[in-house]
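Trainee: With the sequence up front, the predicted model follows.
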Amino acid sequence: MGLPSAEIITIGDELLYGQIVDTNSQWISQHLGLSGFRVVRRTSVGDVREDILAALAAAEQRAELILITGGLGPTADDLTRPVLAEYMGCGLSLHEETLENIRRLFEKRGFALSERNRLQAMLPESCLPITNHWGTAAGMWFERGSKVYVALPGVPYEMKNLMEHSLLPRLKQHFKTQALYHRTLKTSGIGESWLADEIRDWEEQLPPHIKLAYLPHLGMVDLRLTASGEALEPLQQEVQQQIDLLYPRIKKWVYGFDTDTLASSLGELLKEKGYTLATAESCTGGFVSYTLTSVPGSSAYFLGSVVAYENAIKELELGVQADTLRQYGAVSEATVTEMAQGVRQRMGADIGLASSGIAGPGGGTAEKPVGLVWIAVATPTGSRSRKLQLSQDRDLNIRLSTAHLLHLLRQTLTEND
């Protein structure tokens, strides 16, 4: 038995104009995948009757489940309800239970029910309404032949609650989905193609019902194993057996599993070893500190930071030698090493991190082009540094420098493990 196929259609001009980021499709795809569905396409259309009808007709040819979000509001440009009624060949009629739910929500919020909001209770006659306890737009379930169509509100908070509390249990029962199990290994410090070369023979021996996906992002690569079958527990055991075979080969690059982040795994390492940390940042402008302190409980190991853009601040606050700056410049191995050593000593931390570079888009030279970054880690026993040559994009350079610096810290903490 294969995985039932699904297509997601998001409706709204604001999505096509880029005024709103479509986070709904990503969230729905993840949760449909975890529930045993195979998402075959995601489509966005504007508030145009003909375009919505065409998207529905095309999706019906590809998928068993067509899940629609958006266009269920009370304004004239919200077309999903009347267009679905037209597509299903039925009219709209007042659904008393939905109207009463809308009335209760308005009373709870201290508002009078408007005629425009009352129209949200006019639903296609062939739908099975799905009560929305979190907003005024009811969900709708349709069956047409062997296909199921579901319309949900576009407001993420409402959509997620309807999915979790009402829709997903009903979908699993209706489609009798297979068990699906995901496990993800998180790696840093190795590129996707190099990692693929390292594990090629392991990957080739994977059984057909266990699939491997490479998910690269910002100096890291996630390895996601997905297993499908009749029962969950045997899948979990099989995936763990495969991980046990894989992990020793790539241990030096694996920083965590599933929902772990590089920052959260570093936090656990620092607490385990009883180390404290401080940062000295130039080109990253505080992003290293932000990333580290985004982890709850980071005050147990993070002491503070100095954002030293000006050379004078590097000298006064971090103790970088004037001769070092004159001879080598701010973007150099010597300077970044003294920055890491200085912040460690002045803040009384066990470890100091530092970054200095040319983030761009301007400021580069032939000798020191845009994207040149030096990073360093200082400990009581010494320092280590690394030269990076990144991109022409400022934001990307800041984020990549941070990822590389945190990976260098992880290497330092685990090299003797």
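Mentor: Thanks, I have the structure now.
Trainee: Going by C-alpha atoms from here, please, whenever you check contacts or count neighbours.
Mentor: Will do.
Trainee: any idea how far residue 92 is from residue 142?
Mentor: 14 Å (Cα to Cα, to the nearest Å).
Trainee: meant to ask about residue 83, not that
Mentor: For residue 83, the distance to residue 142 - Cα to Cα - is 13 Å.
Trainee: do residue 191 as well
Mentor: 46 Å.
Trainee: Over to residue 307?
Mentor: For residue 307, the distance to residue 142 - Cα to Cα - is 57 Å.
Trainee: go on, residue 90?
Mentor: 11 Å.
Trainee: go on, residue 291?
Mentor: 45 Å.
Trainee: next helix or strand past the helix or strand that contains residue 194?
Mentor: In this structure, residue 194 sits in helix 192-198 according to DSSP states H and E. Once the chain leaves helix 192-198, the next helix or strand it forms, by DSSP H and E, is helix 200-204.
Trainee: Use this one as the comparison:
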Amino acid sequence: MWLYNINVIDWNDKYMNACIITIGSELLDGTRLDTNSKWITEKIAGYGVVAQKIVSIRDNELDICDAISETIDRYTFIFITGGLGPTHDDITIESFKKVFQLNSRIDSNYIKEIEQKFLVRNIVMPKMNQNQAVVLDGADIIDNPIGTARGVYYQHSKSKFFIMPGVPSEMYRMMDDIILPNYIGKPIELRYRTIRTSGIAESRLSEKIENLMSLHSKDFDFSFLPSYKGVDFILKAIKENAELDKVADEFYSEMSPYSFGYENDSFIEFIIGKLSENQFTISLAESCTGGFLGKIFTDIPGSSEVFKGGVVAYSNSIKVNQLNVSNEKLDRYGAVSSEVAKEMAQNVMHIFKSTIGLSITGIAGPLGESNNKDVGLVYIALAFKNICICKKFNFNLNRDLNRKLSCYTALNMIRKVIEE
């Protein structure tokens, strides 16, 4: 007999919650990617169900039993995939039986159905497939229209369990055709806004809006999605009468000057819009980013209104011959220095006759490190009218992220100059 001490916690009255358990040693060996969890979380969100936990476990009876037992009375819905095949390592049903001490029987009629499914393909059903005809007492059978592994629905106290095949196509059909419409309820309208920010760290942004989150926590859920481009803040209404747009505007204002748009608004389009609005033009001198910032600009149709051009000065000879950087400064300070970055920015502005000149020079890595200059060291300079500012950064990441962060940091410098 299996004995479990179940830790019962209070229900979260904001929403129905869920736990997803994916079973299969292949998921933990790196030979298979768990795509089921992502698909399920997206589907159930449309029904007002929030996935609070996802766990993947091996085909091990003790681990499966422990994982299932820990969900009892903790989650409204528990979605379990995998381990319903006919082979020795498919032990999900047997493990589930032990947790709830259920009796079972063999459905002889379903064995005949399985035999017919094999006969259609001119194959004799292997005897081990009879294992897929097990029926648990007190549980509903969930039909599988395209496979032989039927699913299971079982309710224990406040928790509703769904056991489905690990094969994605079979699981999709069970969810779409049977589980969602018959057991979960009606789809709901998801009400959320995404506020886009750039130039501020996730922790700093959280501190900045801490009071607002506390004020609106009964009506909204909050989440932060950081990336090298910035931090997206998702505001999700959890009550029907929540004033989503009004509250979103409050957060947007509180996040100023880092907030720049909603949903799919892009930061580069915001920057181009600001340049155009002020009738400014810009030119670029890029070294370690290799023209990536220029690509970001020219990816946007109509950017030629503000983007005049650029020079990819990857080698010192190009810095000298095309950007007129002095050999003396290169020899004295090195290509990765504030002195050279400033000269690159000022000279590219004059060469292209643009309002703003911006330069990036640094060590993207993994090579190029010296005694006093580490990988990730970047100087970004911006020339505007009669001023030239230069900032030093130590990103210390991999080559790809060092380059991307350099570009988006440069865009934030452009924004700051325009708005000031």
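Mentor: That came through, no problem. All figures in this text were calculated on a predicted structure; none of them were measured in a lab.
Trainee: where exactly do the helices run in the stretch 1-150 of the first structure?
Mentor: Assigned by DSSP state H, counting those that start in this stretch, the stretch 1-150 of the first structure shows helices spanning 13-16, 23-34, 49-62, 80-88, 96-108, 115-118.
Trainee: Report the buried residues of the top helix by length along the first structure.
Mentor: Assignment by DSSP state H gives helix 394-414 as the longest helix of the first structure. Applying a neighbour-count criterion of 16 or more other Cα atoms under 10 Å, one finds 394, 397-413 buried in helix 394-414 of the first structure.
Trainee: Equivalent analysis for stretch 132-148 of the first structure, please.
Mentor: In stretch 132-148 of the first structure, counting by 16+ other Cα under 10 Å, buried: 132, 133, 134, 135, 136, 137, 138, 139, 140, 141, 142, 148.
Trainee: And stretch 37-55 of the first structure, by the same measure?
Mentor: 37-39, 42, 44-49, 52-53, 55.
Trainee: what about it, how long is it end to end?
Mentor: End-to-end for stretch 37-55 of the first structure, by Cα to Cα: 20 Å.
Trainee: What of stretch 182-195 of the first structure?
Mentor: By Cα to Cα, one end of stretch 182-195 of the first structure lies 20 Å from the other end.
Trainee: For that stretch, what is the distance to the chain centroid?
Mentor: 16 Å (Cα atoms, centre = their mean, to the nearest Å).
Trainee: Please apply the same query to stretch 278-291 of the second structure.
Mentor: On Cα atoms, centre = their mean, the centre of stretch 278-291 of the second structure falls 30 Å from the chain's centre.
Trainee: can you count the residues close to residue 298 of the first structure?
Mentor: Other residues within reach of residue 298 of the first structure, judged by other Cα atoms under 10 Å, total 20.
Trainee: Identify the residues contacting residue 350 of the first structure.
Mentor: Contact partners of residue 350 of the first structure, counting by Cα atoms under 8 Å, 6 or more residues apart in numbering, are 275, 276, 277, 344, 379, 380.
Trainee: Filter those residues down to the ones in helices?
Mentor: The helices, defined by DSSP H, take in residue 344 from the contacts of residue 350 of the first structure.
Trainee: Mean deviation, the helix holding residue 194 of the first structure versus the second structure?
Mentor: Its matched residues in the second structure lie on average 3.5 Å from helix 192-198 of the first structure after superposition (mean Cα distance after the TM-score superposition for the first structure).
Trainee: List the buried residues of that helix.
Mentor: 192, 195.
Trainee: Give me the residues contacting it.
Mentor: So helix 192-198 of the first structure is in contact with 214, 216, 221, 249, 250, going by Cα under 8 Å, 6+ apart.
Trainee: What of stretch 277-293 of the first structure?
Mentor: By Cα under 8 Å, 6+ apart, stretch 277-293 of the first structure touches 263-264, 267, 298-299, 301-309, 318, 339-340, 343-344, 347, 349-359, 373, 398-399, 401-402.
Trainee: Span of it from start to end?
Mentor: First residue to last in stretch 277-293 of the first structure (Cα to Cα) measures 11 Å.
Trainee: burial count for the equivalent of residue 60 of the first structure over in the second structure?
Mentor: Alignment note (TM-score structural alignment): residue 60 of the first structure maps to residue 72 of the second structure. For residue 72 of the second structure, the neighbour count with other Cα under 10 Å is 22.
Trainee: just to revisit the earlier point, determine the residues that are contacts of both of residue 90 and residue 142 of the first structure.
Mentor: Common neighbours of residue 90 of the first structure and residue 142 (criterion: Cα under 8 Å, 6+ apart): residue 126.
Trainee: returning to what we had before: report all helices and strands that the longest helix of the first structure contacts.
Mentor: Contacts defined by 3 or more Cα pairs under 8 Å, 6 or more residues apart in numbering; DSSP states H and E place helix 394-414 of the first structure against helix 262-273, helix 287-293, strand 351-357, strand 372-379.
Trainee: Residue 47 of the second structure matches what in the first structure?
Mentor: That one, residue 47 of the second structure, aligns with residue 35 by TM-score structural alignment.
Trainee: Now for the residue lying closest to residue 147 of the second structure once chain neighbours are set aside: which residues touch it?
Mentor: Spatial nearest neighbour of residue 147 of the second structure, excluding adjacent residues (Cα to Cα, 6 or more residues apart in numbering): residue 170 at 6.6 Å. Contact analysis of residue 170 of the second structure by Cα under 8 Å, 6+ apart lists 144, 145, 146, 147.
Trainee: do the same with residue 93 of the second structure
Mentor: By Cα under 8 Å, 6+ apart, the neighbours of residue 93 of the second structure are 83, 84.
Trainee: and what of residue 377 of the first structure?
Mentor: 337, 340, 351-354, 383-385, 405, 408-409, 412.
Trainee: Pipe the contacts of helix 192-198 of the first structure into JSON lines and attach neighbour count per row.
Mentor: Putting the contacts of helix 192-198 of the first structure into JSON lines (neighbours: other Cα atoms under 10 Å) gives the following:
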{"residue": "214", "neighbour count": "15"}
{"residue": "216", "neighbour count": "15"}
{"residue": "221", "neighbour count": "22"}
{"residue": "249", "neighbour count": "13"}
{"residue": "250", "neighbour count": "14"}
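Trainee: quick one: which of those sit in strands?
Mentor: Under the assignment DSSP state E, these contribute 214, 216, 221 to strands.
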